[in-house]
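Chemist: Turn this into a structure:
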Amino acid sequence: MTSEKQDELKALALRVREHIVRLSTDGGCFTGASLSCADLLVYLYADFLNISPATVDAPDRDFLFLSKGHDVPALYGTFAELGFMPKERLANHLKANDSIYWHPNRAVPGVEFHSGSLGHLPSVGLGVALDNRMRGLKNHTIVITGDGELNEGSVWETVLVAAAHKLSNFTLVVDRNHFQANVATEDLIPLEPLGPKFEAFGWAVQRIDGHDFAQLEAAFGALPFAADRPSVIICDTVRGRGLPSIEARADRWFCNFSADEVVELLKELHSQESTTLTSETLTVR
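Modeler: Here you go, the predicted structure:
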């Protein structure tokens, strides 16, 4: 990946993080978890997936399912920046006149399936991947899960079935930010060694830095990792990435900041990137 391309993606990810911060008021949202997967969603929609605002219903599109639906601010921020939805629509967050709320809704173009109850979308993605293969399509089906979500038994049922069917067109992505709600995953139900667990279930595995665009490009560009096995990409990430004041904090899963706090957080966000602030940037809504 060229340095110019990385700079473009970093700038896009910064704008998405601005949206996440602005959505963290007037009722709030799942800020920390959304910030951890912002780079992942930016890379996928801006550089990898075969999907655009004009092809959200095309049968040969790539499918992405956000199983950790509470990260929807990162998804909607990405959609707003890439033209899937008007940026102004984000101002309707938690309002009765729209479907922009704490979890994905198919009333928003580009959302493939409702999510929120964890552990459900891996099986949905499995069915879509199997259907696409039966139709002779060569597209990707990608499901993004949280690491705490892996405690759901339905996830491992999907892992077993996908391996049994040798679904090489099916990819699971784990946002490994090491937190489950308000507790560290390893303090509740330890997940490690995570990669070897997937390998034991018959999957091909890569583990990368989920904030490094070059590593994201290398991993997704290598799909499928094996011709007869599904793939899993474990993305090590940081909860609250971009805001040191809330990074890796168990109590910053869900946030509802005041308007003044949002302004200060936007300043903090830009100070980490050494970018110039404008009055428009500091607008809360």
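Chemist: contacts and neighbour counts: CA atoms only from here.
Modeler: Noted.
Chemist: What ranges does the chain have for its helices?
Modeler: If you assign secondary structure with DSSP state H, the helices in the chain sit at 3-22, 31-36, 38-43, 72-82, 121-134, 153-164, 185-188, 194-200, 213-221, 259-273.
Chemist: Take the ones you listed and write them to a markdown table, including distance to residue 248.
Modeler: Rendered in a markdown table, the data for the helices of the chain read as follows (distance: least, C-alpha to C-alpha, whole Å):
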| stretch | distance to residue 248 |
| --- | --- |
| helix 3-22 | 16 |
| helix 31-36 | 8 |
| helix 38-43 | 15 |
| helix 72-82 | 17 |
| helix 121-134 | 26 |
| helix 153-164 | 25 |
| helix 185-188 | 12 |
| helix 194-200 | 20 |
| helix 213-221 | 21 |
| helix 259-273 | 15 |
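Chemist: quick one more, to check against the first:
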Amino acid sequence: MEEITFLKRKAVEIRMDLLTMIYNARTGHTGGSLSNTDILTVLYYKIMNIDPSNPNWDERDRYVQSKGHSVESLWAILADKGFFPKEELKTFSQFGSRLIGHPNNKVPGIEMNTGALGHGLPISVGMALAAKMDGKSYKVYTLMGDGEQAEGSVWEGAMAAAQYKLDNLIAIIDRNKLQITGSTEDVMALEPLPDKWRSFGWEVIEVDGHDVEQLVEVISHTPKVEGKPTMVIANTVKGKGISFAENVGAWHHHVPTKEEYDLAMDELSKQLEVLV
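Modeler: Prediction:
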């Protein structure tokens, strides 16, 4: 339980950091970064085999954030893990900064520039296939948005992963059910999403994307089936952690006002207080 409490506290701290980054920069993708924070916290602080002092280590696990626009949580985590100085977070989205609004592989810990949706899974397929061909044991993790599932390249990557039996590939969908123009089911209906992925030859598990204990249990035990890539559909809440932002589509890229920022930080501080 001590480890789970640590992960829960860390997720709240990361939410505070990313909100501060967005507030100070006056730009960012707030809702999606808040919804993916628990997923990334579990990956970086529990699951993945990485070394911040040696970010190009051959045996490292790879992470590709296909949902590149929700990068703020990732920047906050990489800084906290020591891939670059935490002070650099203050430069987010400023002129000349490495910490731009999408993953940038000039920053240690970033494998690929991403942001054009639909690219992350095909890239991850290539990485996982390379590991198989080279006899390497590392795993490849990729995070996609649910609105991103409308991209055709996602499904090309899905077919290739099954064809090559890439059981070292674990894809995660941040299923918060909202995209920039509205509900995913109104814009481009996805359901039955689990059945679609199963029909493409993937092993599919659905989880509560904010239940840290469940995320650890599921992702720690992948692959579920030898010879099959794993899809984790993480049901999440856009804007998670800030009561007045949760499930509000406008918070996709809303920058908080001073009053909203203060209220949000107060809520998050109170969440930390109970996690002892």
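Chemist: I'd like the helices of structure 1 as a markdown table, with mean neighbour count appended.
Modeler: Formatted as a markdown table, the entries for the helices of structure 1 read as follows, by neighbours: other C-alpha atoms under 10 Å:
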| stretch | mean neighbour count |
| --- | --- |
| helix 3-22 | 20 |
| helix 31-36 | 29 |
| helix 38-43 | 26 |
| helix 72-82 | 25 |
| helix 121-134 | 20 |
| helix 153-164 | 17 |
| helix 185-188 | 14 |
| helix 194-200 | 14 |
| helix 213-221 | 17 |
| helix 259-273 | 17 |
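Chemist: out of the ones you listed, nearest to residue 170 of structure 1?
Modeler: With respect to residue 170 of structure 1, and counting by C-alpha to C-alpha, the nearest of the helices of structure 1 is helix 121-134 at 5.8 Å.
Chemist: now for that closest one, which elements pack on it?
Modeler: In this structure, helix 121-134 of structure 1 packs against strand 63-66, strand 141-146, helix 153-164, strand 170-176, with contacts taken as 3 or more C-alpha pairs under 8 Å, 6 or more residues apart in numbering; DSSP states H and E.
Chemist: For these, give me TSV that also has distance to residue 208 of structure 1.
Modeler: Written out in TSV, the entries for those read as follows (distance: least, C-alpha to C-alpha, whole Å):
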stretch	distance to residue 208 of structure 1
strand 63-66	19
strand 141-146	15
helix 153-164	20
strand 170-176	10
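Chemist: of all these, which lies closest to residue 233 of structure 1?
Modeler: In terms of C-alpha to C-alpha, the element of these nearest to residue 233 of structure 1 is strand 170-176, at 4.8 Å.
Chemist: can you list contacts of that closest one?
Modeler: The contact list for strand 170-176 of structure 1 (C-alpha atoms under 8 Å, 6 or more residues apart in numbering) reads 36-37, 122, 125-126, 129, 140-147, 162, 210, 224, 230-238.
Chemist: any idea what sits nearest residue 203 of structure 2, other than its immediate chain neighbours?
Modeler: Setting aside the residues directly before and after it, residue 203 of structure 2 is nearest to residue 230 in space (C-alpha to C-alpha, 6 or more residues apart in numbering), at 4.9 Å.
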